[in-house]
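Q: I would like the atomic coordinates for the input below:
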Amino acid sequence: MQGNFTLQHYRLNPEVIEARLTAFERNAELFTDDNLAARAVVLDAVQQVYQLLQLNRSDARWGAHLRTLKQQANALETRLREADAGFFQTLRHVIRSGEHNAASLRRLFDGHTRYRPGRLGQIHRGYDALDALVQGLIRAEQVPEPVQALDRDMVHYEPTPARAVLDLVDQVQLTADDVFYDLGAGLGHVAMLVHLMTGAAARGVEIDAAYSRHAQGCAEELGLPDVQFLNCDARDPDYADGTVFFYVHPVYRKRIGSRARDPSQRGPQSAHYGVHSRCLYLRRRPAAMAAVASSRSRAGTCASRL
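A: Take a look at the predicted model:
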């Protein structure tokens, strides 16, 4: 789908813009439910059209076209967003009604990402269409402003790329017998994705009340009673029931380790996801997690099976 208006902005004329918008309008495939990735490209192109119109608002050659092109772009954007809304409404209904299964959801997710299972050390830099899918699913556009001011030792919220969660699920291999904790859960997409793909009970720990309320409301809307969010400092809960932990700040490792179950009770696995390296690494010795976390990055994200 060619939606790039960024090349040679100043040489594009109104007729070219109109022709491209018209081509998008006539592309019926673009508006099918599952063509989310293509719509994201065109929505980006529409935003660039708005920028071009603003840039050329004083150019006499564009004067007669500004209003009609803006109306055309607005109408196209509305159709695209309505198609997205219909897709997300259907997806929420399928999840809420229990019609989904982990395999069908995984096929959907795999179709919207460049991540491919079985290739260790993949770089998860930036975001892709899967993140747009997940953000729409959890209604990220409705997120309120955070209410919790960060102390010096707190970590700012940076959403984990959704494909890194697929990587996590593939490497750690959670089951319905696990209890997964996401520390610093933000809007909750990691906990919800892990539960949907593995059946593991999931707990998200988030200090910001606005984020926590939003995440809990989304889990309830999707009918996920085994996904719960705790509004508290990540160092405070009792993690005795936890088997897998996913977190940003390695200082939490010591707090968790003193409260979690004996590692000998479960098959030990651990993983480290570096915010800077953007890779997820599987480790077999949980005792090595503290060293891995501190040596990789103080801003790394870790997953540890206990």
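Q: rest of the way, CA atoms for contacts and neighbours
A: Will do.
Q: do you know how far the residue of the chain positioned farthest from its centre is from residue 66?
A: Going by CA atoms, centre = their mean, the residue of the chain most distant from its centre is residue 60, 43.4 Å out. With distances taken as CA to CA, to the nearest Å, residue 60 is found 10 Å from residue 66.
Q: which neighbours do these two have in common?
A: Here residue 60 and residue 66 share no contacting residue, scored by CA atoms under 8 Å, 6 or more residues apart in numbering.
Q: show me where the stretch 1-150 of the chain has helices.
A: Assigned by DSSP state H, counting those that start in this stretch, the helices in the stretch 1-150 of the chain fall at 14-25, 36-55, 66-97, 102-110, 129-137.
Q: how about this one, so we can line them up?
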Amino acid sequence: MDIKLPQIIAEIKADISLNERDITLYEKNNFDSRTNAIDFIDFHILDRIASLQQQTGRNEELHALKKRAEKLENELEEINAELFVHLKEQIRTGGYTQSSFQMMISKYFGDHFFDGKKNTEMGYNNLDIFINGVLLGETIPTLTIEPKPEMVFYQQTPAKIIFELANLVKAKPDDVFYDLGSGLGQVPILINLISGVVCKGIEYEPAYCNYAQGCALNLNLLNIEFINADARKADYSKGTVFFMYTPFAGSIMQTVLTMLQNEANKRVIRIFTYGPCSPVIAKENWLTCVNGPATDFYKLYEFKSNIN
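A: A predicted model of the protein is given here:
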């Protein structure tokens, strides 16, 4: 036996015991710490045990530790699952809307996600896991059609960016919000929950579109519509606020921008962007970026159409 193995096993035992004794992890409101603990069990304990088992072969002590860690992980995941069921029901029955929904999020994560100046962390975090658990169904659909050239494969908008977006939009009752390339529907669903504004998602993949509509209906959110369409053929006549997380590029982007420019000739519109599409849209002379040069792919930008 490797002389270090007893020491490593002792470290693993200590790590498991530390989490088992932490009663705060079993408090439903302590989602953030519990999710961190689940990640720790996955990547620091179970992965470490698996690596040791490959090196040492059958080891009864490691096998017992694996079972113990899996039991702990399952218990913590079950608490999260029960929490999601409870929150879904609260949304479904009208318990969390607009300000009350934001207050609920603040209870779990604080309020810095509503302020882009404080929201400097890049990428995804536990808020995304939380939002996915509350808003989405269990089985994510697979693609049924190949995206056309210049269409970008779906990537989820980080939840913190959606909260920042809602804060910047400051939607009025007569606004209509469009998400171009809406994917699984998180952006329209969240914007509607936070602001109450009518939301429409334009999505080319029919399985994603149907899934998103099902999620909205499951939460009893009636002012959301997901439209299965090529963005170049969609009707934007009711739109006042638009969002794009780089859903397409090249000629498709230029065609859609021309369509939006035609709408801007009838009324002032705002376009919010995230990702590589921002500097492209910044070149449009009929738009003015109100919060910077639009050069940072990881910053949310707001564009306003010029008044004729």
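Q: the helices of the stretch 1-150 of structure 1: which one's closest to residue 201 of structure 1?
A: helix 102-110 (14.0 Å; CA to CA).
Q: which residues are in contact with the closest one?
A: 116, 130, 196-199.
Q: can you point out the buried residues in that helix?
A: 105, 109-110 (16 or more other CA atoms under 10 Å).
Q: check stretch 170-189 of structure 1 too.
A: Buried-residue list, stretch 170-189 of structure 1, by 16+ other CA under 10 Å: 171-172, 174-175, 178-189.
Q: show me what contacts the alignment partner in structure 2 of residue 231 of structure 1?
A: Matched to structure 2 by TM-score structural alignment, residue 231 of structure 1 sits across from residue 228. For residue 228 of structure 2, the contact set (CA under 8 Å, 6+ apart) comprises 202-206, 209.
Q: please identify which of the helices of the stretch 1-150 of structure 1 is closest to residue 305 of structure 1.
A: helix 102-110 (20.9 Å).
Q: helix, strand or coil for residue 201 of structure 2?
A: strand (DSSP: H, G, I helix; E, B strand; the rest coil).
Q: from what I can see it touches residue 230, true?
A: No - with contact defined as CA atoms under 8 Å, residue 201 of structure 2 does not reach residue 230; the gap is 11.4 Å.
Q: neighbour count: the two, which is higher?
A: residue 201 (29 against 17; other CA atoms under 10 Å).
Q: give the equivalent position in structure 1 for the more buried one.
A: Under TM-score structural alignment, residue 201 of structure 2 pairs with residue 204 in structure 1.
Q: how much space separates the residue farthest from the centre of structure 1 from residue 73 of structure 1?
A: Computed with CA to CA, the distance linking residue 60 of structure 1 and residue 73 of structure 1 is 20 Å.
Q: ok, now residue 189 of structure 1?
A: 31 Å.
Q: kindly report the same for residue 199 of structure 1.
A: To residue 73 of structure 1, residue 199 of structure 1 is 42 Å away according to CA to CA.
Q: cool, and residue 292 of structure 1?
A: Residue 292 of structure 1 is 50 Å from residue 73 of structure 1, where distance means CA to CA.
Q: out of the two, which sits in the busier spot?
A: Per other CA under 10 Å, whichever of residue 292 of structure 1 and residue 73 has more neighbours is residue 73, with 23 against 20.
Q: burial of the residue nearest to residue 220 of structure 2 when sequence neighbours are not counted, as a residue count?
A: Closest residue to residue 220 of structure 2 apart from its sequence neighbours, by CA to CA, 6 or more residues apart in numbering: residue 92 at 5.0 Å. Counted by other CA under 10 Å, the residues lying close to residue 92 of structure 2 total 17.
Q: which ones are touching residue 92 of structure 2?
A: Here residue 92 of structure 2 is in contact with 218-221 (CA under 8 Å, 6+ apart).
Q: most neighbours out of the residues you listed, which is it?
A: residue 219 (21 neighbours).
Q: what's the counterpart of residue 125 of structure 2 in structure 1?
A: The pairwise alignment with structure 1 assigns residue 125 of structure 2 to residue 128, based on TM-score structural alignment.
Q: and residue 238 of structure 2, by the same measure?
A: Aligned partner of residue 238 of structure 2 by TM-score structural alignment: residue 241.
Q: was I right to think that match contacts residue 180?
A: No - in this structure residue 241 of structure 1 lies outside contact range of residue 180 using CA under 8 Å: 9.1 Å.
Q: how about residue 154 of structure 2, what's its partner in structure 1?
A: Residue pairing (TM-score structural alignment): residue 154 of structure 2 is matched to residue 157 of structure 1.
Q: assign its match to helix, strand or coil.
A: Classified using three-state DSSP, residue 157 of structure 1 is coil.
Q: report the distance from stretch 280-297 of structure 2 to the chain centre.
A: Counting by CA atoms, centre = their mean, to the nearest Å, stretch 280-297 of structure 2 is centred 24 Å from the centre of its parent chain.
Q: how long is that stretch end to end?
A: Stretch 280-297 of structure 2 end-to-end distance (CA to CA) = 11 Å.
Q: alright, I will stop here.
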